[in-house]
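Asks: pasting the structure only:
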């Protein structure tokens, strides 16, 4: 039988028509001479009715079981009054089947194919082909597909050229660890899978392709979390001769186009907030703030520097800060035990504890309230913007520890107390004027805040000169943030050899190291590179947010788990020693197991 439409699309307009459908048996209800089957495909479910008037078709229905693949032919009829199912598109009709065929049988699935299945994540990943049958997973991947289609259409309409860049490339020190691919032809030499197409797209600008676009696969060997995978996808673009504000306006229109196509949401460019990096850190403790949360971090350092509470006074005296959150109306929602749990969590950021108070009609209450007389308590409440019924949470100490702690507490308490604004479901923001460098605790040295090819602000170029402090420089860089997630990162790039060499020197590259790592780029710049800039939006994160998920694994067909393994195929796996020999390699299995 040739399928005429999808099961999930059959509705009242098909009444009286003959249809041919194919899909999976979601559920079967057998009443002997009458059998009902819910037929499922990627668009949804329709009810099939089999009766003894069509004996051969009924016999097929009686043999069918859940997840059997069947094809049917029949007439669409209206359901009897009172038997409609308004939860599904096809709920007012059913198909009276005249012909049926079993195309494939199925073992009993290891978990039910339904949205609220209770199976663990590892089991679902092991049987991902079953997990992907669930309607919510089908919808998630359709959201991802719609984003990609919309992105392509916009780029085509704005004269961008879609150009692929290599997957097998040179290993260059850009931040994260590379995935390496050994060369059989050149034993002892390796390709690297690209962390991003960054260098190639700059070279494309030098080649005269002033508007490049690619949906690019990228690879980074780093620890995983809910919004990170070892392989991920970027909506990647680069332009020549545009300023940072012009690129941001273009990207704003691009995102506007995607939001309309995918969510039918009318995003207004004037609704995309704009914050400096410093302002974002001061107000929210993070460079990717969730602007749907209606309360902010307040700096109380001046108010409490002479406080009788030694923890606060000493923090300021030692060069640290004291900041606070006033969580609206949350005072009665947290017991001491609940707050202790919050305090334990922020220890991972380096916090040594969580000071707190509650605001009541009588003033401040809580374990540290005794250190604040009425006048000082009034100052604290005014500085924190606190009102009766609020919960006050404090961070005291090193600025970065306080920022990370209060950022977490702001997000968590907003979630706990349903304080996230639902009236404006999508809050975008540009974060601009970034520091050019940041100190990495992991590497124990200064690194580029974005990447080593970011152009400093014009007025800060002198900080790259010898004898100056490069860490005072700010960059022509910009991140696009959505609902507390970094959606994209971009910048104006360095297009002059002299500036690029200074930048690499500031990152402690010797001239020899710079030439070894980036000689092809430095030489290219000597042949007249144009001013350029671009951005990469994370497709996985955007799809996750637009699909209403909280983990990017839910919008990737075959993701890795939190241990960077793929339970279905069991990758990574050992390979035949003969293959290793051809590559001039040996595997130390004992060491790798450790």
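Replies: Everything's here; your move. Keep in mind it's a predicted model, so treat the numbers as computed, not measured.
Asks: only C-alpha atoms from now on, for both contacts and neighbour counts.
Replies: Fine.
Asks: what sits against the closest residue to residue 167 other than its chain neighbours?
Replies: Setting aside the residues directly before and after it, residue 167 is nearest to residue 193 in space (Cα to Cα, 6 or more residues apart in numbering), at 5.4 Å. Going by Cα atoms under 8 Å, 6 or more residues apart in numbering, residue 193 touches 167, 168, 169, 171, 178, 179, 180, 181, 218, 219.
Asks: summarise which helices and strands the strand or helix carrying residue 261 is packed against.
Replies: Assigned by DSSP states H and E, residue 261 belongs to helix 244-263. Secondary-structure packing of helix 244-263 (3 or more Cα pairs under 8 Å, 6 or more residues apart in numbering; DSSP states H and E): helix 135-157, strand 532-538.
Asks: winner for burial among these?
Replies: Highest mean neighbour count of the helices and strands packed on helix 244-263: strand 532-538, a mean of 25 (counted as mean count of other Cα atoms under 10 Å).
Asks: specify the angle between that one and helix 244-263 in degrees.
Replies: 30 degrees (axes from the mean of the first three to the mean of the last three Cα atoms, to 10 degrees).
Asks: and the helix holding residue 261, which residues are buried?
Replies: 244, 247-248, 251-259, 261-262 (16 or more other Cα atoms under 10 Å).
Asks: got the angle for that helix vs helix 135-157?
Replies: Between helix 244-263 and helix 135-157, the angle comes out at 140 degrees (the same axes, to 10 degrees).
Asks: then this one, side by side with the first:
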């Protein structure tokens, strides 16, 4: 039907007869000559329908409206003097139409695809219309390039693409499973995979050596801007390798992906131990595009004449006292802003937000009265304070302080407008704790129970480290992985520390444990969140902008009205009966 896409045409095509297909983006009648901006996936081109050249085409053009589907034939010509449009790729040319066909009409659309002020629910209900927005199309063109680059890069490194099952069994991986009832085995359920974790380990036990997959994953959890119930990850596993081998391979295919997306990145990436990330930035996914860092001032606060502060500061295992200096902050922030800061951190468990201002005549603030002159001088030295600075303090339980101060750090950077939105700042976070303590005093695996520990015989569980690694970009976790346990005796030690009894082991992981008994090789892997990656590269505000047909924050598809009720007969075939008054 077409000879060219719109933006394939330029001045070199002047005089050529062409056939174009697309939608009416807009139309204008200028004194009998009708101009149509025709849109296809590549962009816009101007059609000119002049009754002098084709009366028939002009008559048809008078009937068109926005979003009508057209097939147009005509001759490319250069636009007249002072009539070029620098905003369009095709702004120097136009097509004089000799034949025009309305292939399909369109009702009046509920919104303009490029109007981003439209209510999101309406846009998601008519997602197929919103996807006509060139900005969204470009996101998916970028996503396609990234997938092709990932496949090519991994194939060049000897990885084999293998699909793993979507219908599997439920395993504990940190979130709720989506369950699928079985018609044949009534009363039993499949689970949709939260990740291909166990299957890719089994492939290593099978001798596949290097595996990858662009895999669909499913998690029934509360949603937010960068989370969907179904998502996609670039899943990689390799045998007879170390952490270094996995990181090197990941850096290579990430570099190739970003190059395909017209972004040059430098490898190797910076590395940072988990403990350093938490102590300096309050996050295991620190945004390093700006330099605000925490300073430990527990020693100074332990000498405070305020017993609350001193008691907190003396227990360095359970508590933290952190300072956060903002250069020239005292000359920037108003009293109202300072109150706003305290309100912000209180939302995340802070009891308050102490601060000291550096004035020409010395330190000022209610906090100063709790320290003697010598300690205040030491504070100035440790924090490298200068006139005009302000320093904020967080004190209390370790987990709470690091959390709210980490959030506050990013909040301040946005208030100060010091984040370079064009920068791509990667960092590997390594040496994660093997276990994390739950609110009820029990422990769970920070990543998953198949992660190889570094020092499994350490008596204090909180000091056991794992050979695990996360890749972080601009404060967003792109993905992560670990070296896996391949020896049954180590796996049993981990299960024992997690209080997972033999019966539960066999029920949930029996097939993997069997594989470990039959010559499992050393193996490790990583998974990169494709949706998050494309969100960051395209500077989208949400992963919903890079997923063709996303769900809402209530996990609904407004376009198809999913989830939905199903006929009673279908439920009967599955052996399921819906209880009344579930609410």
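Replies: On my side now, so go ahead. Note that the structure is predicted; figures quoted are calculated from it, not measured.
Asks: for the stretch 251-400 of the second structure, just list every one of the strands.
Replies: Secondary structure of the stretch 251-400 of the second structure (DSSP state E, counting those that start in this stretch): strands located at 270-273, 294-296, 319-326, 354-359, 362-364, 390-397.
Asks: any buried residues in the fifth one, and which?
Replies: So that's strand 362-364 of the second structure. Per 16+ other Cα under 10 Å, strand 362-364 of the second structure contains these buried residues: residue 363.
Asks: average distance between it and the first structure?
Replies: With the two structures superposed, strand 362-364 of the second structure lies on average 3.5 Å from its match in the first structure, counting by mean Cα distance after the TM-score superposition for the first structure.
Asks: likewise for the first one?
Replies: Superposed on the first structure, strand 270-273 of the second structure shows a mean distance of 0.5 Å to its aligned residues (mean Cα distance after the TM-score superposition for the first structure).
Asks: ok, and what's touching that strand?
Replies: Residues from elsewhere that reach strand 270-273 of the second structure, judged by Cα under 8 Å, 6+ apart: 426, 427, 428, 429, 430, 431, 432.
Asks: counterpart of that strand in the first structure, which residues?
Replies: Using TM-score structural alignment, strand 270-273 of the second structure lines up with residues 273-276 of the first structure.
Asks: before we move on, the earlier item: make JSON lines out of the contacts of residue 193 of the first structure and add neighbour count, secondary structure and distance to residue 297 of the first structure.
Replies: Below are the contacts of residue 193 of the first structure laid out as JSON lines (neighbours: other Cα atoms under 10 Å; DSSP: H, G, I helix; E, B strand; the rest coil; distance: Cα to Cα, whole Å):
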{"residue": "167", "neighbour count": "17", "secondary structure": "coil", "distance to residue 297 of the first structure": "43"}
{"residue": "168", "neighbour count": "13", "secondary structure": "coil", "distance to residue 297 of the first structure": "45"}
{"residue": "169", "neighbour count": "17", "secondary structure": "strand", "distance to residue 297 of the first structure": "44"}
{"residue": "171", "neighbour count": "18", "secondary structure": "coil", "distance to residue 297 of the first structure": "41"}
{"residue": "178", "neighbour count": "20", "secondary structure": "coil", "distance to residue 297 of the first structure": "37"}
{"residue": "179", "neighbour count": "18", "secondary structure": "coil", "distance to residue 297 of the first structure": "39"}
{"residue": "180", "neighbour count": "17", "secondary structure": "strand", "distance to residue 297 of the first structure": "43"}
{"residue": "181", "neighbour count": "15", "secondary structure": "strand", "distance to residue 297 of the first structure": "46"}
{"residue": "218", "neighbour count": "17", "secondary structure": "strand", "distance to residue 297 of the first structure": "35"}
{"residue": "219", "neighbour count": "20", "secondary structure": "strand", "distance to residue 297 of the first structure": "35"}
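Asks: one step back: could you dump the contacts of strand 270-273 of the second structure to CSV with neighbour count, secondary structure and distance to residue 336 of the second structure?
Replies: Converted to CSV, the contacts of strand 270-273 of the second structure look like this (neighbours: other Cα under 10 Å; three-state DSSP; distance: Cα to Cα, whole Å):
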residue, neighbour count, secondary structure, distance to residue 336 of the second structure
426, 25, strand, 35
427, 21, strand, 35
428, 23, strand, 38
429, 24, strand, 37
430, 24, strand, 40
431, 20, coil, 41
432, 24, coil, 39
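Asks: that'll do, ta.
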